[in-house]
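Enquirer: Predicted model and sequence follow; I will ask about them next.
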Amino acid sequence: MTKGQNAGNGPIAVDVEKDKSYYWCSCGKSSKQPFCDGSHQGSEFTPLAYKAEETKKVFFCACKQTNNQPLCDGSHSK
């Protein structure tokens, strides 16, 4: 899978709610990082759905290089 353009140099912390779905921007062009705003249209990218299994803080990837999409795996510091 092609990885999107870098949209930040670290993870973006988000308090997610149990059973709610979030749509992570995979292209890196969204102005609403880390979430999709439709900027991918006309490209090979699509948003990635993330459904929260519990209410907690998670760290979404902003660099778009993670191998654990949509969550940060530290790829921004490699």
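Expert: Perfect, I can see it now. Numbering: from 1, shown residues only.
Enquirer: switch to C-alpha atoms for all contacts and neighbour counts from now on
Expert: Fine.
Enquirer: Tell me which stretches of this structure form strands.
Expert: For the chain, the strands defined by DSSP state E cover 12-16, 21-24, 48-51, 56-60.
Enquirer: deepest of those, which one?
Expert: Most buried of these, by mean neighbour count (mean count of other Cα atoms under 10 Å): strand 21-24, with a mean of 18.
Enquirer: and that one, what does it pack onto?
Expert: With contacts defined as 3 or more Cα pairs under 8 Å, 6 or more residues apart in numbering; DSSP states H and E, strand 21-24 has these neighbours: strand 48-51.
Enquirer: another structure for you, compare them:
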Amino acid sequence: MSHSPIHRAGNGPVKVELTQGETYTWCACGRSASQPWCDGSHQGTGIDPVVFVAERTGGVWLCLCKQTGTPPLCDSSHKKPSP
């Protein structure tokens, strides 16, 4: 199944504070107005958000370029040339 293009929501990561045991929904399509969080803008795109539970309380860097190989965490893919 094909899906709509993924939009780059930023050129670097964003640091967010998470709370251990809380569930979060990371935007994988890049369309959300609430980056890095999903606001439902992916509906009809064939792209699903990434739902995860924080393993610890504290700050983490989440991907905004949407090219990471370790979603939702930034892996510095924003520094690589676009294909």
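Expert: Structure received. In this text, all values refer to a predicted model and were calculated from it rather than measured experimentally.
Enquirer: so what's G10 of the first structure up against?
Expert: Counting by Cα atoms under 8 Å, 6 or more residues apart in numbering, G10 of the first structure makes contact with 61-63, 74, 76.
Enquirer: how far away is the residue mapped onto it from the second structure from K66 of the second structure?
Expert: Aligned by TM-score structural alignment, G10 of the first structure pairs with G12 of the second structure. Plainly put, G12 of the second structure is 10 Å away from K66 of the second structure if you go by Cα to Cα, to the nearest Å.
Enquirer: any idea what G21 of the second structure aligns with in the first structure?
Expert: Aligning on TM-score structural alignment places G21 of the second structure opposite D19 in the first structure.
Enquirer: Revised request: answer the last question for E55 of the second structure.
Expert: Using TM-score structural alignment, E55 of the second structure sits opposite E53 in the first structure.
Enquirer: Ignoring the adjacent residues along the chain, who's closest to the one residue sitting closest to the centre of the first structure?
Expert: Among the residues of the first structure, the one closest to the centroid is W24, at 3.8 Å (Cα atoms, centre = their mean). Using Cα to Cα, 6 or more residues apart in numbering and skipping the chain neighbours, the partner closest in space to W24 of the first structure is F35 (4.4 Å).
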